[in-house]
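1. I would like the atomic coordinates for the input below:
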Amino acid sequence: MGYKHTEFAHDRMVDLLGKMRQIDRMWELVEKMNQEGFLTLKTIAKVMRRLAGARRWKDVIEFFDNLEYMGCVKNTEVMNLLLDTLCKEKRVEVARETFLVLKNHIAPNAYTFNIFVHGWCSIQRIDEALWTIQEMRGLGFRPTVITYSIIIKAYCNQLNLAKAYEILDRMVAEGCIPNIITYTTLMNLHAKSRQLDEALSIVDKVKSAGCKPDTLFYNSLINILGRTGQLSEALHIYEVEMKMNGVHRNTSTYNTMISILCYHKQWQNALNVLEEMKKSLCMPDLQTYRPLLKLFFSEEELDVQIHSLLNDIVIKRHLSFDLDTYTTLIHGLCRVGNIGCATTLFDEMIDREIQPRRRTCNMLMQEVEQRNMYHYVEKIWNFTKHS
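-> Below is the predicted model of the structure:
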């Protein structure tokens, strides 16, 4: 008696209805929320993102246009929500056209232009992003470290070191000091380009710049050190330096350390890290278990460990296998000759409408052919023919 749904519950239901493409029912709930005074900025953001996700661009803009009739003020913050929604769905040109109409009666701010810089970079149109910075200056806004870091990351995604450092030099010359995100981006670029010494030299730049490393920086550093054979240094970062500097581990930290230890075939140490993870506030996910499973399948006499991990994944953690996990398991089972389990998992994948990779189909086809399982050969052949 007297119970009323909370603001959080209303927002969650709007999000779920939008996610399920139940747009009409979502609208009904939004109207009810508006009448009862539950419509907030968070609700508006969820409605816009779900409409954009359903590719109903005109509805997104129409919803924004009607906000005043719903008692909401159309200000810079709400305009930025609209532009950010369109840009994240890679409709940057639509966002740009909308902005040109709105800017005459809603003043933009620096964040407005950062939205466009990020949007243009996300569709690989960095020249437009650089032009946006000039437009930003023309209206009296100074580019921030975030603005420049977005451009640097875009060039890093193209593995364009020269351009990335050109932007870095420009921002430093303008008195815009790089932050830890900028340095992490550059370190990862060097690692991707297999310039590992240069990647590790970024650590010295971070120290000389007085930047405080964060979790993402340390995660990248642990991975680079581990992949370059400097396992003891990676362990020192994980066990000592992060704690010493007050930087918390996250799920990715544990996953990275487990992956590195598996890479060096130190499965017992990897299991120890897994136990540490379980005792922390970070819950293992599928990415946690995949390198362990891959390693255990490659080693002999580790069947007990494989069964223990699978029990952990399915029974204790209630995790559903994804494409990568199915692939790891089926390939591993084929290597150890357990074709019965491999075909069961293959069937499960198909039932769940998860498309197996071509390599998985070919490997399983070869194994069942060798065992004269002709009915299953035909099944795989029919599946690949129609997929």
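2. From here on, just use CA atoms for contacts and neighbour counts.
-> OK.
3. Show me where the stretch 151-300 of the chain has its helices.
-> With DSSP state H, counting those that start in this stretch, the ranges of helices along the stretch 151-300 of the chain come out as 161-173, 180-192, 196-209, 215-227, 231-236, 242-244, 251-263, 267-279, 286-298.
4. between those helices, which gets nearest to residue 34?
-> Across these, residue 34 has its closest neighbour in helix 251-263 (38.6 Å, Cα to Cα).
5. how close does the residue nearest to the spatial centre of the chain sit to residue 10?
-> Centroid-nearest residue in the chain, with Cα atoms, centre = their mean: residue 252, separated by 11.2 Å. Distance check for residue 252 against residue 10: by Cα to Cα, to the nearest Å, it reads 32 Å.
6. hang on, the earlier thing: mind putting the helices of the stretch 151-300 of the chain into TSV with distance to residue 127?
-> Listed next are the helices of the stretch 151-300 of the chain as TSV, based on distance: least, Cα to Cα, whole Å:
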stretch	distance to residue 127
helix 161-173	12
helix 180-192	20
helix 196-209	27
helix 215-227	28
helix 231-236	38
helix 242-244	38
helix 251-263	33
helix 267-279	44
helix 286-298	36
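7. Nearest to residue 140, out of these?
-> Across those, closest to residue 140 is helix 161-173 (Cα to Cα), at 16.9 Å.
8. quick one, that closest one and helix 180-192 angle?
-> Taking axes from the mean of the first three to the mean of the last three Cα atoms, to 10 degrees, one finds helix 161-173 and helix 180-192 inclined to each other by 160 degrees.
9. buried set for helix 161-173?
-> 161, 163-164, 167-168, 171 (16 or more other Cα atoms under 10 Å).
10. next one: stretch 322-334
-> Buried residues in stretch 322-334, counted by 16+ other Cα under 10 Å: 325-334.
11. Another sequence for comparison is provided below:
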Amino acid sequence: MKAGPPSNLLRLQLQPPPPPSPAAEVSSLTTLILASQNPQTLAQTLHCPTIQWTPHLVNSILKRLWNHGPKALQFFTLLSRHPSYTHHPSSFDHAVDISARLRDFRSIWSLVSRMRSARIGPSPRTFAIITERYAAAGKPHRAVRVFLSMQEYGCFQDLHSFNTILDVLCKSRRVEMAYNLFKALKGRFKADCVTYNVMVNGWCLIKRTPKALEMMKEMVERGLSPNLTTFNIMLKGYFRAGQLNEAWDFFLQMKKRDFEVDVVTYTTIIHGFGVAGEINRARNVFDRMINDGVLPSVATYNALIQVLCKKDSVENAVLVFEEMVKKGYVPNATTYNVVIRGLCHAGEMGRAMEFMRRMKDEEECEPNVQTYNVLIRYFCEGGEIEKGLELFQKMGSGDCLPNLDTYNVLISAMFVRKKSEDMVVAGKLLIEMVDRGFLPRKITFNLVLNGLLLTGNQGFAKEILRLQSRFGRTPRQFKP
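-> Reported below is the predicted structural model:
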């Protein structure tokens, strides 16, 4: 009897399995790293010749592991011993950034030394990361010293690195410090339009618009012409300071001078009026923008949707969202998060979850940590703590790890019902957040400690106390 053609099932069995998609490979490797309890076994897996390591793959995994710093650095270290793969400078920069997030400054400089020994850095980007993290940790003077000592590590300062340190200081609200550095070194680095724009933005961030105007005046006196970016920064500064009339007059002056205002200009005005509660003016500017031949961007729609959610109604925001989609715009994570937050605030948790599911259907718009945090917060505040915990469990898969805010929201929620078992959950969450490299505040430690003591969990309270003492945050008295 002649054999017939192989069945579809057999044909599939005979063919080699297709290689995993890049996203699937990142997800599976991240999950494997998170689940691993034995460094030696994990090292053997990572050194397996079937895994084709590339800088893109490594960096993608490090980004996924951002909110689990110890695991991220363990992965980086184990892969450093790979027999045939060598870390790219960009991967070192990610490791430096993660170490800085953990405030492990000793590891930062160890990584910098390794880069220098391997002759692959450090680069200006490496120092930009370090200075930003020092400033974020409340150490701006150290950030400046790092900038000034770059040449000691074979990386010389230039105009770009000068602009970067000024921007770092300004965004951390250390504008006076940035201004003093600017005055001292602007001649040496030949300050350009970017330098002045950074300083204008700095003064605007702390609502000192007269000082920002002084910078614009100095800019012109030095023969530099303010550009559209300068004017947009100044416009945003007026709105930030609550100077709505000045902002509108400034915009009219831009138009009068035949300045080609762009989508950023209109988006700034729409958001500024909306935040101030001037919804009709915001809508009128949106219409005027289209009449002037300037097409709105996704950011423009995000600004309008956000102000409608906050100052008008979430229903009108959803209408704008649907209008945006019909016109062919692809909403991003910010768009979805703004709508989800608005629906949650209105008590429409079911519809908020629908938007999250809709978000998952988008190929390039997965729910991020902000999406989960908003939903968890509102579920917990509404007394549906189990639903909040259920969402939290889904985050642990590796696709979107919880951050510090996630843990703080859940720990606080455990004290609503004042149940003994909820206090135990709070204690476990506290231990987990520490294991993942987050440093709880003293008030969080004490809250959990007192909750355990009051509900008769003395044994667990002692364990939390030992954990707390590791960070020098031990309470003055402890009565078991």
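12. tm score of chain vs chain?
-> Remark: TM-score between the superposed chains equals 0.75 [TM-score structural alignment, normalised by the length of structure 1]; 361 aligned residues with a Cα RMSD of 3.9 Å.
13. if we can go back for a sec, so what's the residue nearest to the centre of structure 1 up against?
-> residue 219 (Cα atoms under 8 Å, 6 or more residues apart in numbering).
14. Please report how far it lies from residue 238 of structure 1.
-> Counting by Cα to Cα, the gap from residue 252 of structure 1 to residue 238 of structure 1 is 12 Å.
15. repeat for residue 90 of structure 1
-> 37 Å.
16. Same drill for these two, tell me which one is more crowded.
-> More crowded of residue 90 of structure 1 and residue 238, by other Cα atoms under 10 Å: residue 238, with 20 against 17.
17. which ones are touching the more buried one?
-> By Cα under 8 Å, 6+ apart, the contact set of residue 238 of structure 1 is 222, 253, 257.
18. got these as CSV, with neighbour count columns?
-> Output for those, formatted as CSV (neighbours: other Cα atoms under 10 Å):
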residue, neighbour count
222, 23
253, 21
257, 24
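19. ok, so of the residues you listed, who is nearest residue 43 of structure 1?
-> Nearest member of these to residue 43 of structure 1, counting by Cα to Cα, is residue 253, at 33.0 Å.
20. so how many other residues sit close to residue 172 of structure 2?
-> 16.
21. And residue 288 of structure 1, by the same measure?
-> Neighbours around residue 288 of structure 1, by other Cα under 10 Å: 21.
22. which position in structure 2 aligns with it?
-> In structure 2, the residue matched to residue 288 of structure 1 (TM-score structural alignment) is residue 371.
23. ok, now which ones touch that match?
-> Neighbouring residues of residue 371 of structure 2 by Cα under 8 Å, 6+ apart: 337, 340, 356.
24. Tabulate the residues you listed in JSON lines, adding columns for neighbour count.
-> Below are the contacts of residue 371 of structure 2 laid out as JSON lines (neighbours: other Cα under 10 Å):
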{"residue": "337", "neighbour count": "24"}
{"residue": "340", "neighbour count": "27"}
{"residue": "356", "neighbour count": "21"}
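25. between these, which is nearest residue 240 of structure 2?
-> Out of the contacts of residue 371 of structure 2, the member with the shortest distance to residue 240 of structure 2 (by Cα to Cα) is residue 337, at 22.4 Å.
26. Can you tell me what that closest one aligns to in structure 1?
-> In structure 1, residue 337 of structure 2 lands on residue 255 (TM-score structural alignment).
27. Give me the nearest residue to its match, chain neighbours excluded.
-> residue 288 (5.0 Å; Cα to Cα, 6 or more residues apart in numbering).
28. show me what contacts residue 369 of structure 2?
-> 400-403.
29. Kindly report the same for residue 203 of structure 2.
-> 170, 175, 209, 211-212.
30. The same query, at a cut-off of 6 Å, please.
-> residue 212 (Cα atoms under 6 Å, 6 or more residues apart in numbering).
31. Now do the residue in structure 1 that it lines up against against residue 77 of structure 1, distance only.
-> Matched to structure 1 by TM-score structural alignment, residue 203 of structure 2 sits across from residue 120. The gap separating residue 120 of structure 1 from residue 77 of structure 1 is 20 Å, by Cα to Cα.
32. ok, back up a step: which one of the contacts of residue 238 of structure 1 is nearest to residue 42 of structure 1?
-> residue 253 (30.5 Å).
33. So the closest one is in contact with residue 219, correct?
-> Yes: contact status for residue 253 of structure 1 versus residue 219: in contact at 5.3 Å, counting by Cα atoms under 6 Å.
34. Name the residues contacting each of these two.
-> Common neighbours of residue 253 of structure 1 and residue 219, counting by Cα under 6 Å, 6+ apart, are absent.
35. returning to what we had before: just the buried residues of helix 161-173 of structure 1 now: which is nearest residue 15 of structure 1?
-> Using Cα to Cα, these come closest to residue 15 of structure 1 at residue 164, 37.8 Å.
36. And that closest one? What does it align with in structure 2?
-> Per TM-score structural alignment, residue 164 of structure 1 is aligned with residue 247.
37. what do you get for residue 194 of structure 1?
-> Under the alignment (TM-score structural alignment), residue 194 of structure 1 pairs with residue 277 of structure 2.
38. List the residues that contact that match.
-> Neighbour list for residue 277 of structure 2: residue 311 [criterion: Cα under 6 Å, 6+ apart].
39. Now residue 7 of structure 1: closest residue in space, sequence neighbours ignored.
-> Nearest to residue 7 of structure 1 is residue 38, by Cα to Cα, 6+ apart, at 6.0 Å.
40. Aligned counterpart of that neighbour in structure 2, please.
-> So residue 38 of structure 1 corresponds to residue 120, using TM-score structural alignment.
41. Same question for residue 147 of structure 1.
-> Match for residue 147 of structure 1 (TM-score structural alignment): residue 230.
42. Could you name the helices and strands sitting against the helix or strand containing that match?
-> Per DSSP states H and E: residue 230 of structure 2 is located in helix 228-240. Packing contacts for helix 228-240 of structure 2, counted by 3 or more Cα pairs under 6 Å, 6 or more residues apart in numbering; DSSP states H and E, involve helix 193-205.
43. try 8 Å
-> On a contact count with 3 or more Cα pairs under 8 Å, 6 or more residues apart in numbering; DSSP states H and E, helix 228-240 of structure 2 meets helix 193-205, helix 209-221, helix 244-256, helix 263-275.
44. How about residues contacting that helix?
-> So helix 228-240 of structure 2 is contacted by 197, 200-201, 204-205, 207, 209, 212-213, 244, 246-247, 250-251, 254, 259-261, 264-265, 268-269, 272-273 (Cα under 8 Å, 6+ apart).
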